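In: Need a 3D model of the sequence below.
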Amino acid sequence: MYTTILLQTGGGSSLTSMLPFLLMFVVIYFFMIRPQMKKAKNEKAFQSSIAKGNKIVTSSGIHGKIVDIVDSDNTVIVETGAGKIKFERSAISMDLSKKYSAPADKK
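Out: So this is what the prediction gives:
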């Protein structure tokens, strides 16, 4: 009975039969999981580097300037053309102050 089961499995070692699954896991890790973890780490570092006076864009597309940072409830107060609005730090998607503070490349 054991010989028939062994013959049905191909008689090879368990490592060679598991190799395709291990390779699939490695590919998934390097192409999906690792970049997502790196992106989350960069996003967290960006949110902690937000400071007063930065010109920002929120995830909903509102442009403004940070007037105050309230650390106790993890919010920022953004001054826009319509007035002052309170946002969560996680709602800020881009910092424009670094983009516009760099000198323009003239040719």
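In: okay, CA-based contacts and neighbour counts for the rest of this
Out: Noted.
In: what packs against the longest strand along the chain?
Out: In the chain, taking DSSP state E as the definition, the longest strand is strand 63-70. Counting contacts by 3 or more C-alpha pairs under 8 Å, 6 or more residues apart in numbering; DSSP states H and E, strand 63-70 packs against strand 55-58, strand 75-80.
In: Pull out the buried positions in the last one.
Out: Right, the one you point to is strand 75-80. Across strand 75-80, burial judged by 16 or more other C-alpha atoms under 10 Å covers Thr75, Val76, Ile77, Val78, Glu79.
In: now for it, which elements pack on it?
Out: Taking 3+ C-alpha pairs under 8 Å, 6+ apart as the contact cut, strand 75-80 packs with strand 63-70, strand 83-88.
In: one more to line up against the first:
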Amino acid sequence: MDFLISPALAETGAAAGPSMLDFAFPIILLVLFYVMLIRPQQKRAKAHRQMQSALAKGDEVVTDGGLMGKILEINDNAISVQIAENVEVKVRREAISAVLPKGTLKKL
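Out: Reported below is the predicted structural model:
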């Protein structure tokens, strides 16, 4: 446990400065935090933005609420999705969570 808490030593003539391990431990923690948490989240967000920008009329999608439907119309902020015959809903572009393979809705 000496790497977490410095042992209390009697002061000698020269003051002992901080060791390299005192600086390395927080830096290693920051690097691990970035690699394990921040970077994967950035990759997921980038992939989601690319998926949203590639949406096209006729794509079959799933919304965040779990509705599955076919895109009828795309505006800047809203998308019209047909979820059943003569039933159309408007959702925000950000609410589209996934694009389904063609023909998925007919199989259900």
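In: Superposing both, give me the TM-score.
Out: The TM-score (TM-score structural alignment, normalised by the length of the first structure) is 0.76; 93 aligned residues with a C-alpha RMSD of 2.4 Å.
In: ok, back up a step: nearest to Asn42 of the first structure, of the helices and strands packed on strand 75-80 of the first structure?
Out: Comparison of these against Asn42 of the first structure by C-alpha to C-alpha identifies strand 83-88 as nearest, at 17.3 Å.
In: so how much does the longest strand of the first structure differ from the second structure once superposed?
Out: Compared with the second structure after the fit, strand 63-70 of the first structure shows a mean deviation of 0.4 Å (mean C-alpha distance after the TM-score superposition for the first structure).
In: what stretch of the second structure does that strand fall on?
Out: Using TM-score structural alignment, strand 63-70 of the first structure corresponds to residues 68-75 of the second structure.
In: For the nearest residue to Lys52 of the first structure once chain neighbours are set aside, give me its contacts.
Out: Nearest non-adjacent residue to Lys52 of the first structure, counting by C-alpha to C-alpha, 6 or more residues apart in numbering: Ile66, 5.2 Å away. Shown in contact with Ile66 of the first structure (C-alpha atoms under 8 Å, 6 or more residues apart in numbering): Ala51, Lys52, Gly53, Asn54, Lys55, Ile56, Val76, Ile77, Val78, Glu79.
In: Keep only these that stay in contact in the second structure.
Out: Here is what carries over to the second structure from the contacts of Ile66 of the first structure, by both residues aligned by TM-score structural alignment, their matches' C-alpha atoms under 8 Å: Ala51, Lys52, Gly53, Asn54, Lys55, Ile56, Val76, Ile77, Val78, Glu79.
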